[in-house]
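Asks: Predicted model follows, preceded by the sequence.
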Amino acid sequence: MAFEEKPLDSSINLDAVLENRVTMIVGKGQMVYWQGSNVTVYEIDDEGREQARKLVGMPNGQGLAPEGVKLYITKGKVTEQS
């Protein structure tokens, strides 16, 4: 299952979340929310190779992180919910 990023829901408030420097999130079916961040998604392609893609133009977003996906997030704020 691929990671599908979406714009950050306006009802999500990350004001209480500490500033992020670097975070690596390993997908286990949790929701991930970020604000003011640089995000790189690592996914396994159909041939079993890891592919990386940067979410250019999406400093604020959210998505469900399935198993097999890793998110490398720098700066801004980030939080997870099971």
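Replies: Structure received.
Asks: can we go C-alpha only for contacts and neighbour counts from here?
Replies: Will do.
Asks: Find the nearest non-adjacent residue to residue 62, please.
Replies: Distance criterion C-alpha to C-alpha, 6 or more residues apart in numbering; nearest residue to residue 62, sequence neighbours excluded, is residue 33 at 4.4 Å.
Asks: Hmm, residue 71 and the one you found touching each other?
Replies: No. Using C-alpha atoms under 8 Å, residue 33 is not in contact with residue 71; the gap is 11.1 Å.
Asks: let's bring in a second model and compare:
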Amino acid sequence: PSSQDHALPLMERYVDYCDSGTVRRTVRSSQNVAMVFFRVHTVGSSFTLTVRKPINPFPCNIISQTPEGSFTMVIP
């Protein structure tokens, strides 16, 4: 969200994991949406992202800035 829509400044809402090796860290979104930007530098490399969310009987639509790519939303 823009600075008008969020109480915290952008730099306090941004987490960068570049070149940090194997990281197991929890990050909590303070609003109802979170965005992940990624780049895989080496063919065959990968990463895992786990998302946990509270049960919501009236979920909103999925938000994506691009129509390209493969996205799977798994709801346990």
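Replies: Nice, thanks for sending it over. As the structure is a prediction and not an experimental result, all values here were calculated from the model.
Asks: Post the TM-score for the overlay when you can.
Replies: Here the superposed chains carry a TM-score of 0.27, computed using TM-score structural alignment, normalised by the length of the second structure; 36 aligned residues with a C-alpha RMSD of 4.0 Å.
Asks: who has more neighbours, residue 33 and residue 71 of the first structure?
Replies: In this view residue 33 of the first structure and residue 71 are compared by other C-alpha atoms under 10 Å, and residue 33 has more residues nearby, 24 against 21.
Asks: and the helix or strand where that one lies, which residues are buried?
Replies: Residue 33 of the first structure is part of strand 30-35 when elements are defined by DSSP states H and E. Neighbour-count burial for strand 30-35 of the first structure flags 30, 32, 33, 34, 35 (criterion: 16 or more other C-alpha atoms under 10 Å).
Asks: wait, residue 24 of the first structure sits on residue 71?
Replies: Yes. Residue 24 of the first structure lies in contact with residue 71 (C-alpha under 8 Å); the separation is 5.6 Å.
Asks: ok, residue 40 of the first structure to residue 23 of the first structure distance?
Replies: Distance, residue 40 of the first structure to residue 23 of the first structure, using C-alpha to C-alpha, to the nearest Å: 11 Å.
Asks: joint contacts of these two?
Replies: Counting by C-alpha atoms under 8 Å, 6 or more residues apart in numbering, the common neighbours of residue 40 of the first structure and residue 23 are 71, 72, 73.
Asks: ok, the second one - contacts?
Replies: Contacts here follow C-alpha under 8 Å, 6+ apart; on that basis residue 72 of the first structure touches 22, 23, 24, 25, 39, 40, 41, 42.
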